[in-house]
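Peer 1: Here you go, sequence then predicted model.
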Amino acid sequence: MKTSKPMEPVTQRGDRNENAWGVFLVFLRLGLTSFGGPIAHLGYFRDEFVNRRRWVSERRYADLVALCQFLPGPASSQVGMALGFSRNGYSGALAAWAGFTLPSATGLILFAFGISSHGTTIPVGALHGLKVVAVAVVAQAVWGMARNLCTDMPRVTIMVVADCIALLMPSALGQVGIIAMAGIVGLLLFKPESAGDHLPQPITISRRAGVLWLTLFFGLLVGLPMLTALLPYQAIADVNAFFLSGALVFGGGHVVLPLLQTAVVTPGWVSNDVFLAGYGAAQAVPGPLFTFAAFLGASMNVAPSGLPGALVCLLAIFAPSFLLVAGALPFWEQLRGNLRTQAAIMGINAAVVGLLLAALYHPVWTSAIHEPRDFGIAVVAFVALVFWKLAPWLVVAGCGIAGWAVSLSL
């Protein structure tokens, strides 16, 4: 049975039941322009869906980010799936995933087919400019979320403490621990007066369906290794390796690379040189780094390889994310309406801002700002996003051109 749909809050606009094609086009544009890794992706999403399109409020967006931080897998892709669910159910979630994933997956598959110029024709200076723009995007997200979610001294304090701990313990496990502790602190400190400000997402997933999706996730997690041992087919081994990589990694992005290297290089499915070449190309494309799986699938020394191998590995590594989001959302929506849960979420949201602030320094700032000119480009990009209200894709293109022009003048 589908959940009833509440009245739309006044902060949203447009048709909540937007068709899947419309969702796909929105995320396709983001997939073509979202450089900078998962933290930057969350910044792009916030600007697009909170500020411009008003699909969700600031608070509800932060709630989704907090949920996806708890789940293993690529947080930005999972937030995208959840936003797609809110617009058009299952088809919206699949459309959001396809749109955001297709550009980088296509580029990496082409690179695997031998078009090595895909990774080398982009000037080094332009690539550095794309790293610099990520600083501005994340800074904009921190600025906006802090103003809306850290509105009193206790929440500002939680934000600062979370930031400091994240810098001292830069690990995915540390981030999960910070969020858990912030929830406990919020439960003890905050006393919401009513649940009246709870504006649930129009998620059309029943609790029974959520249980089925979670059961399927854990069934595959346990059953695929057993099936691989019983049936010596390479396709099953591929699905097992990439499903486990997507299911057991907190933090996403670069965190999954050691697992993938062990999964495909150690047994000889992909050579180490090819693996490293693909990893380099993955840095030059927008969108989620998990699409590196498509490159590996297309580069296999054993069948299936080519396009079939790319599709098998790409679907396998993202399947855990879809199952977990679809399984967790119906319970998350009901928990969010509880006063005690709201108190915990107030602490968690403040901690999420602190985690983003820590990520703004490392790895975003430390990997991009090396010279005064880098800082200058980042400041101009930040002003363009926050005060001039330019579209993010224009700012991304401008920073790429600026980085390239600066490199020519040296």
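Peer 2: Great, that's in hand.

Peer 1: C-alpha only now, for contacts and for neighbours.
Peer 2: Will do.

Peer 1: Show me where the stretch 251-400 of the chain has its helices.
Peer 2: 257-264, 272-282, 292-298, 306-336, 339-359, 366-368, 372-386, 392-409 (DSSP state H, counting those that start in this stretch).

Peer 1: Helix or strand for the residue nearest to Phe70 when sequence neighbours are not counted, just tell me which one.
Peer 2: The shortest distance from Phe70 to any non-neighbouring residue, by Cα to Cα, 6 or more residues apart in numbering, is to Val176 (6.2 Å). Here Val176, judged by DSSP states H and E, is contained in helix 172-189.

Peer 1: Just want the angle from that helix to helix 339-359.
Peer 2: Between helix 172-189 and helix 339-359, the angle comes out at 140 degrees (axes from the mean of the first three to the mean of the last three Cα atoms, to 10 degrees).

Peer 1: List the buried residues for helix 172-189?
Peer 2: Neighbour-count burial for helix 172-189, counted by 16 or more other Cα atoms under 10 Å, picks out 172, 175-187.

Peer 1: okay, the residues you listed in CSV with distance to Val135 next?
Peer 2: Shown next, in CSV, are the buried residues of helix 172-189 (distance: Cα to Cα, whole Å):
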residue, distance to Val135
Ala172, 21
Gln175, 20
Val176, 23
Gly177, 25
Ile178, 23
Ile179, 23
Ala180, 27
Met181, 28
Ala182, 26
Gly183, 28
Ile184, 31
Val185, 30
Gly186, 29
Leu187, 33
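
Peer 1: one more structure, for comparison:
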Amino acid sequence: MQRTGSVGEVFLAFLRLGVTSFGGPVAHLGYFRDDLVVRRRWMDDRAYADLVALCQFLPGPASSQVGFAIGLQRAGLGGALAAFAAFTLPSAVLLVAFAAGAAALGGPVGGGVLGGLKIVAVAIVAHAVWGMARTLTPDARRAGIAVVALALALLLPAAPGQLGALAVGVVAGLVLLRDGDSPPENELPPFGVPRAVAVGCLLVFVLGLVVLPLLTVATGSGAVALADAFFRSGALVFGGGHVVLPLLQSGVVQTGWVSPETFLTGYAAAQAVPGPLFTFAAFLGAVSDVGPGGFAGAGIALAAIFLPGFLVLLGVLPFWDAVRRRPRVRAAMGGANAAVVGILGAALYSPVFTTAITGPGPLVLAAIGFVLLTAFKAPAWAVVLVGAAGGVVVSFT
């Protein structure tokens, strides 16, 4: 298919996102929407929400999968790899540097900056929820689905709550939205993944889960064991973000590869850098007692934890693009899209709002960020700078 952009364009767009996207996967989706949907108009809101809903259903880091798919649609496989590299490497490099002994932010100023970045994430996510709600919940039925999804996402544990909310959205869409949207035309262009390649990616995904443990036993290689542990972590987590932490802890702490103290120190550092939380794997690979350690260990862990999610995404994209045009599938996706709004609303409350808004000062700073985004149309990176500076001011008040 004819691509509409270049690899360089995709790389630069995601590099900016990679150095400014603080706040975790939900906030990342807000940054993506603000820059790629609203400002650059690479796709529309409904197509973006369809992609977000699909990636929420798949194992792996949801926000990175969304970025990978947008890069793929924009500039082919080179664009997908450019989006992944540009969005991931800034935080990965910072965490490897931290693992090598670089000083972390400290003191009242550093703490204020980190607090401000958490606060500005509230504004980013609120802006995303507001914008997507106007597009994806235009009537009472879809608004009702969003409210039910919000309740499920808040009342049930993270992964079951999100998956349950999406499942309820799909069922409700099939029942309530049969006479809904007209067939999509060019909302989401084909991704250009041949079906043979898609099937091959799914086979590689399954083989990775089966063969890597066998190779670990057969070879006794620390590098293979490291790849196996991180591949399994990436393959078995849904939604990404903080949900992967128990799997990582099981893979590297309970096995004695990384001490609990080092694990928690690295996790704290991962909160202080932009980009996907999955780059925490780079820190763990660098400090692990198993495998080569250093840059080589970081590279193995980083590639292994992201690979399964991208393989599954490539495996389902061509089939999903075909079936989504069927009336019942459109109804199901309409319900899922409404549920995505509810899930984002739940995440806006917890952990984003409850973690960041600890008093009147943080609430005022979050409101300033929201007004800058909505009324003044300020770019997200500028709001991040305002939030960081405002966080320092709030910390001294």
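Peer 2: Cool, the structure landed. Just so it is clear, the model here is predicted, and its values are computed rather than measured.

Peer 1: So whatever residue of structure 2 lines up with Trp143 of structure 1 versus Gly297 of structure 2, what's the distance?
Peer 2: Using TM-score structural alignment, the equivalent of Trp143 of structure 1 in structure 2 is Trp130. Taking Cα to Cα, to the nearest Å as the measure, Trp130 of structure 2 falls 41 Å from Gly297 of structure 2.

Peer 1: related to what we said a few turns ago, which one of the helices of the stretch 251-400 of structure 1 has the most crowded surroundings?
Peer 2: helix 292-298 (a mean of 30; mean count of other Cα atoms under 10 Å).

Peer 1: residue range for stretch 161-172 of structure 1 in structure 2?
Peer 2: Going by TM-score structural alignment: stretch 161-172 of structure 1 matches residues 148-159.

Peer 1: Which residues are in contact with Val352 of structure 1?
Peer 2: 62, 65-66, 159, 162, 179 (Cα atoms under 8 Å, 6 or more residues apart in numbering).

Peer 1: Return the subset of the residues you listed lying in helices.
Peer 2: 62, 65-66, 159, 162, 179 (DSSP state H).

Peer 1: and of the residues you listed, the nearest to Met300 of structure 1?
Peer 2: Val65 (34.3 Å; Cα to Cα).

Peer 1: counterpart of the closest one in structure 2?
Peer 2: So, by TM-score structural alignment, Val65 of structure 1 is matched to Val52.

Peer 1: which SSE is the nearest residue to that match once chain neighbours are set aside in?
Peer 2: Nearest residue to Val52 of structure 2, sequence neighbours excluded (Cα to Cα, 6+ apart): Val66, at 6.3 Å. In the assignment (DSSP H and E), Val66 of structure 2 maps to helix 62-99.

Peer 1: cool, and Thr157 of structure 1?
Peer 2: helix 153-168.

Peer 1: what about that helix, how far off from structure 2?
Peer 2: After superposition onto structure 2, helix 153-168 of structure 1 sits on average 0.9 Å from its aligned residues (mean Cα distance after the TM-score superposition for structure 1).

Peer 1: sorry, back to before: can you tell me what the residue nearest to Val52 of structure 2 aligns to in structure 1?
Peer 2: In structure 1, Val66 of structure 2 lands on Val79 (TM-score structural alignment).
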